[in-house]
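Engineer: Just a sequence and a predicted model for now, questions to come.
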Amino acid sequence: MSGVDVVPQDARRELDRIRTRWAQLPLDRAEESLPAVRAVLDDLATRTAATTGATVPDLGPAVVPDQLAVLVWDACAADAGEGVGDLLAGLRRALP
């Protein structure tokens, strides 16, 4: 799959919007939003995990957009990306 973007256009657009919005958030607002983001990260992780209950390490708010991008790509590459665009749109709308 070298050079192929497996992420659907709607999900890619939402990732870009989340990245932009996240960069604009003051640290305290980003930290307040972490529970919603963690839920999405864990949802994405379970889509490709070999076991149930997969979790993503908490590396702090600075890397959230990167963690989202990696997990979305992994889910889509594993053919487990159904509804990812809607999931990301819901997260974006939940951000302050």
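Structural biologist: Nice, I can see it.
Engineer: all contacts plus neighbour counts: C-alpha atoms, from now on.
Structural biologist: OK.
Engineer: any idea which residue sits dead centre in the chain?
Structural biologist: Computing the C-alpha centroid of the chain and ranking residues by Cα atoms, centre = their mean puts L68 first, at 2.8 Å.
Engineer: Second structure follows, compare the two:
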Amino acid sequence: MGSPTPQEVSDELRRVVERWHQLPLDHALSRMPPVRALVQSLADRAAGARGLTPQWVPDLGPAVVMDQLTVMVRDAWAAGVGADLAARLADLRRAL
């Protein structure tokens, strides 16, 4: 079964994850704030679209943040708030 997100979004997410795994730990730690901000923003948007109260996404560190991002990208798309996902992921990748 394929990804529930459009190919463009899936491709950009894959690029972000690949780039993240290439980063030295100190650099990854310094880039956590923008990654965490995107994860939280997507979680908040998805919750809002569903009429739910946004919840804080716990900071589980650099080893887990790409899993969190993947879940939030798919959740945002499923909630109908993913129109700008490819662009936001591309911006994040460039910031890494």
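Structural biologist: That came in fine, so what should we check first? Note that the coordinates shown come from a computational prediction; the quantities given were computed from them, not determined experimentally.
Engineer: picking that back up, ok, and the residue nearest to the centre of the first structure, which helix or strand is that part of?
Structural biologist: L68 of the first structure belongs to helix 64-77 when elements are defined using DSSP states H and E.
Engineer: what sits up against that helix?
Structural biologist: Contact with helix 64-77 of the first structure is made by 6-7, 15, 18-19, 22, 37, 41, 44-45, 47-48, 81-82, 84, as judged by Cα atoms under 8 Å, 6 or more residues apart in numbering.
Engineer: 6 Å instead, please
Structural biologist: The contact list for helix 64-77 of the first structure, computed with Cα atoms under 6 Å, 6 or more residues apart in numbering, reads V6, V7, R19, L44, T48, G81.
Engineer: Can you tell me which of these lies closest to V56 of the first structure?
Structural biologist: L44 (9.2 Å; Cα to Cα).
Engineer: so where is stretch 24-32 of the first structure in the second structure?
Structural biologist: Using TM-score structural alignment, stretch 24-32 of the first structure lines up with residues 22-30 of the second structure.
Engineer: how about stretch 58-65 of the second structure: buried residues?
Structural biologist: By 16 or more other Cα atoms under 10 Å, the buried positions in stretch 58-65 of the second structure come out as P62, V65.
Engineer: same deal with stretch 87-96 of the second structure?
Structural biologist: Using 16+ other Cα under 10 Å as the test for burial, stretch 87-96 of the second structure gives R88, L89, A90, L92, R93, L96.
Engineer: To which residue of the second structure is the residue nearest to the centre of the first structure aligned?
Structural biologist: Using TM-score structural alignment, L68 of the first structure sits opposite L69 in the second structure.
Engineer: what do you get for L15 of the first structure?
Structural biologist: In the second structure, L15 of the first structure lands on L13 (TM-score structural alignment).
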